[in-house]
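After the sequence you'll find the predicted model.
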Amino acid sequence: MRVLFIGDIVGKPGRTMLSERLPLLKMHYAPHYVIVNGENAAHGRGITKKIVEDFLAMGIDVITMGNHTWDNRSIMETIVDEPRLLRPINFPPGTPGSGVATVTSSIDPDLPPLAVVNVMGRSFLPPLDDPFRALDDVVNRLIKEGIRHIWVDVHAEATAEKQAIGWYLDGRASAVVGTHTHVQTADARILPGGMAYLTDVGMTGPMNGILGMEREGVLARFLTQLPSRFEVYEEGPRELSFVVVDLDEKGRATSIERGRIVEDAHAEGWTVNTADTAYHVFTHALTNAPVNASTGGLTVSTDVSTDPSAEDKP
């Protein structure tokens, strides 16, 4: 089973990049399931019913959210009516919607179902219920129901909190992948219990803003400590950040590959970081992963980790 997860979609630039490049990713990776984080999809804050419908029409199986879940209050009804739109499981009891969805592959209905769980961290974010205990309740219930393939989106600020959740779920979940920071991390790996892990998948949206937002507003906040409005950066090149995980029949990860599609890499003064280039060349030498493979004006960089002992595990 192959799962494609695409990082935080930021505003119209992110939505356009997704609609344009998702067919390329599907053609290249042939995923059985596609998940996106959509909490910034509506002009950087929340999501709307129309965007949810558009994403599902693209063949996306599940949409996860985070701390911007309720920024568009019109989503209250949609999140109740559409089980494939998730909000974090650790919102207080009685909150509309659900934080877990179990879906069947439209590509191959004979494959086992995939459970997708959305949880939010508490470090530097609103103090929701304990994510560890919430995950215990949900993941243990799924296992008792016979669900072996469990994907967890940890929407959190602190890398330590994400890593802690990863180790806490190793051997129970199939994959723990972080969202929220909009910056892809370089720590894709398979933990000893057979779980794929990545601290943050990154974002899909404008590259030349600050986390997808106009630079001026963000800089003003840092320089003055006064309130300033953040707007999506609408111009220039875009990126799409993703991770692909292969799972065996028992729900254990056999490979994890993180990647970024970068549009117009040299536009508006953006240049390829030589350290990154050297890193990817080094990765390529070890894993034979595609490096800077240009397709249709795009630069695709990937980094692959595999579990060499997967076949030996009982």
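Now that the structure is in, tell me what you want to look at.

Every contact and neighbour count from this point should use C-alpha atoms.
Will do.

Okay, strands next: where are they in the stretch 151-300 of the chain?
With strands called from DSSP state E, counting those that start in this stretch, the stretch 151-300 of the chain shows them at 175-179, 189-190, 196-198, 203-206, 238-247, 253-263, 293-295, 298-306.

could you dump these to JSON lines with mean neighbour count and distance to Ile75?
What follows is the strands of the stretch 151-300 of the chain, written out as JSON lines (neighbours: other CA atoms under 10 Å; distance: least, CA to CA, whole Å):
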{"stretch": "strand 175-179", "mean neighbour count": "27", "distance to Ile75": "20"}
{"stretch": "strand 189-190", "mean neighbour count": "23", "distance to Ile75": "35"}
{"stretch": "strand 196-198", "mean neighbour count": "28", "distance to Ile75": "29"}
{"stretch": "strand 203-206", "mean neighbour count": "32", "distance to Ile75": "21"}
{"stretch": "strand 238-247", "mean neighbour count": "24", "distance to Ile75": "25"}
{"stretch": "strand 253-263", "mean neighbour count": "24", "distance to Ile75": "29"}
{"stretch": "strand 293-295", "mean neighbour count": "12", "distance to Ile75": "37"}
{"stretch": "strand 298-306", "mean neighbour count": "20", "distance to Ile75": "34"}
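
And here is the other one:
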Amino acid sequence: FDRKEILPLFEQGAADGRLLRPANYPGSTPGRGLWVGHSRGGAPCAVLNLQGRVFMPQIDCPFQTADRLLGQLPKDIKVILVDMHAETTSEKQAMGWYLDGRVSAVLGTHTHVPTADEKILPGGTAYVTDVGMTGPYESVIGNVKEDVLKRFLTGLPQRLDVAAGDARLCGAVLEIDDSTGRARTLERITLKDNRL
């Protein structure tokens, strides 16, 4: 929300479900944090975006928000993906364990660097601490290296611009049983510029 030009996109995205903001933001915040619809194969599904609170702005509890929103979903929705946008590994791991068996996947985001801890928890929930970013690889979490280095070396505020070149798309590919919502497989992926 730092760049105000995105606000209309959140309003538009709320209408078709393509752009979500954390569900535990105040209700007056533009957009929405839960999408309910159908997969390409026709299975009922939902996507829930939550933001952690450790080292982040203090907003509503993501755990309680998850409970509330999951409790409101129609019972026929078995495939549920959760984007847990948080700073700390511990908060993301805690959410994975908390939602194990209730959602299909808890996929961590925010730190820009993919982690190698993907697993399927005992209750059938796929989990990874961070799926990584989509953006320039020759950078410091997407920013021009020299800008970041100047900030670290001088201790002074420095405008950080987005780096260019060598784009990578990081994420995860899941196979989920439509009838139970349990994850069958989880694979971390990184696609290089020439494959995008």
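That came through, no problem. For clarity, every value in this text was computed on a predicted model and none was experimentally measured.

tm score of chain vs chain?
The TM-score (TM-score structural alignment, normalised by the length of structure 2) is 0.90; 194 aligned residues with a CA RMSD of 1.9 Å.

Take the strands of the stretch 151-300 of structure 1 and lay them out in TSV including distance to Pro126 of structure 1.
Below are these laid out as TSV (distance: least, CA to CA, whole Å):
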stretch	distance to Pro126 of structure 1
strand 175-179	16
strand 189-190	29
strand 196-198	23
strand 203-206	21
strand 238-247	26
strand 253-263	29
strand 293-295	41
strand 298-306	33
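
Surely Gly212 of structure 1 and Phe230 touch.
No. Using CA atoms under 8 Å, Gly212 of structure 1 is not in contact with Phe230, being 9.6 Å away.

Tell me which of these two has more neighbours.
Comparing Gly212 of structure 1 with Phe230 by other CA atoms under 10 Å, the one with more neighbours is Gly212, at 28 against 19.

aligned partner of that one in structure 2?
Counting by TM-score structural alignment, Gly212 of structure 1 corresponds to Gly142 in structure 2.

Would you mind stating the distance between its match and Ala86 of structure 2?
Computed as CA to CA, to the nearest Å, the Gly142 of structure 2 to Ala86 of structure 2 distance reads 17 Å.

His144 of structure 2 and Gly165 touch, don't they?
You called it His, but residue 144 of structure 2 is Val. No. With contact defined as CA under 8 Å, Val144 of structure 2 does not count as touching Gly165 (10.6 Å).

Compare neighbour counts for the two and give me the winner.
Counted by other CA under 10 Å, Val144 of structure 2 and Gly165 do not tie: Val144 has more neighbours, with 18 against 11.

which residue of structure 2 sits farthest from its center?
Thr154 (32.5 Å; CA atoms, centre = their mean).

Identify each buried residue in stretch 53-66 of structure 2, please.
For stretch 53-66 of structure 2, a neighbour-count test (16 or more other CA atoms under 10 Å) marks Arg53, Asp60, Pro62, Phe63, Thr65, Ala66 as buried.

Neighbours of the aligned residue in structure 1 for Arg18 of structure 2, how many?
When structure 1 is aligned by TM-score structural alignment, Arg18 of structure 2 is paired with Arg84. By the criterion of other CA under 10 Å, Arg84 of structure 1 has 24 neighbours.

for Ile6 of structure 2, same thing?
Neighbours around Ile6 of structure 2, by other CA under 10 Å: 12.

Checking it next. Helix, strand or coil?
With DSSP: H, G, I helix; E, B strand; the rest coil as the basis, Ile6 of structure 2 sits in helix.

Can you tell me how far it is from Ile77 of structure 2?
30 Å.

Over to Asp130 of structure 2?
Applying CA to CA, the value for Asp130 of structure 2 to Ile77 of structure 2 is 25 Å.

which of the two has more neighbours?
For the pair Asp130 of structure 2 and Ile77, the greater number of neighbours falls to Asp130 (31 against 20), based on other CA under 10 Å.

That one: what's it in contact with?
By CA atoms under 8 Å, 6 or more residues apart in numbering, Asp130 of structure 2 lies in contact with Leu107, Gly108, Thr109, His110, Thr111, His112, Val113, Pro114, Thr115.

In JSON lines: these, plus distance to Pro122 of structure 2.
Shown next, in JSON lines, are the contacts of Asp130 of structure 2 (distance: CA to CA, whole Å):
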{"residue": "Leu107", "distance to Pro122 of structure 2": "16"}
{"residue": "Gly108", "distance to Pro122 of structure 2": "18"}
{"residue": "Thr109", "distance to Pro122 of structure 2": "22"}
{"residue": "His110", "distance to Pro122 of structure 2": "25"}
{"residue": "Thr111", "distance to Pro122 of structure 2": "26"}
{"residue": "His112", "distance to Pro122 of structure 2": "27"}
{"residue": "Val113", "distance to Pro122 of structure 2": "25"}
{"residue": "Pro114", "distance to Pro122 of structure 2": "22"}
{"residue": "Thr115", "distance to Pro122 of structure 2": "20"}
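
Can you show me which of the residues you listed carry over to structure 1?
Shared with structure 1 under both residues aligned by TM-score structural alignment, their matches' CA atoms under 8 Å, the contacts from the contacts of Asp130 of structure 2 are Leu107, Gly108, Thr109, His110, Thr111, His112, Val113, Pro114, Thr115.

To which residue of structure 1 is the first one aligned?
So that's Leu107 of structure 2. By TM-score structural alignment, Leu107 of structure 2 lines up with Val177.

you'd agree its match is up against Tyr197?
Yes. Assessed by CA under 8 Å, Val177 of structure 1 is found in contact with Tyr197 at 5.7 Å.

before we move on, back to that, please pull up the equivalent of the residue farthest from the centre of structure 2 in structure 1.
Using TM-score structural alignment as the criterion, Thr154 of structure 2 maps onto Thr224 of structure 1.

how close does that match sit to Val218 of structure 1?
10 Å.

And Asp130 of structure 1, by the same measure?
As for Asp130 of structure 1, its distance to Val218 of structure 1 is 30 Å (criterion: CA to CA).

Let me know how buried Pro26 of structure 2 is, in neighbour terms.
Counted by other CA under 10 Å, the residues lying close to Pro26 of structure 2 total 11.

Need the overlap of contacts for Thr224 and Val218 of structure 1.
Counting by CA under 8 Å, 6+ apart, Thr224 of structure 1 and Val218 have no common neighbour.

Kind regards, and thank you for your time.
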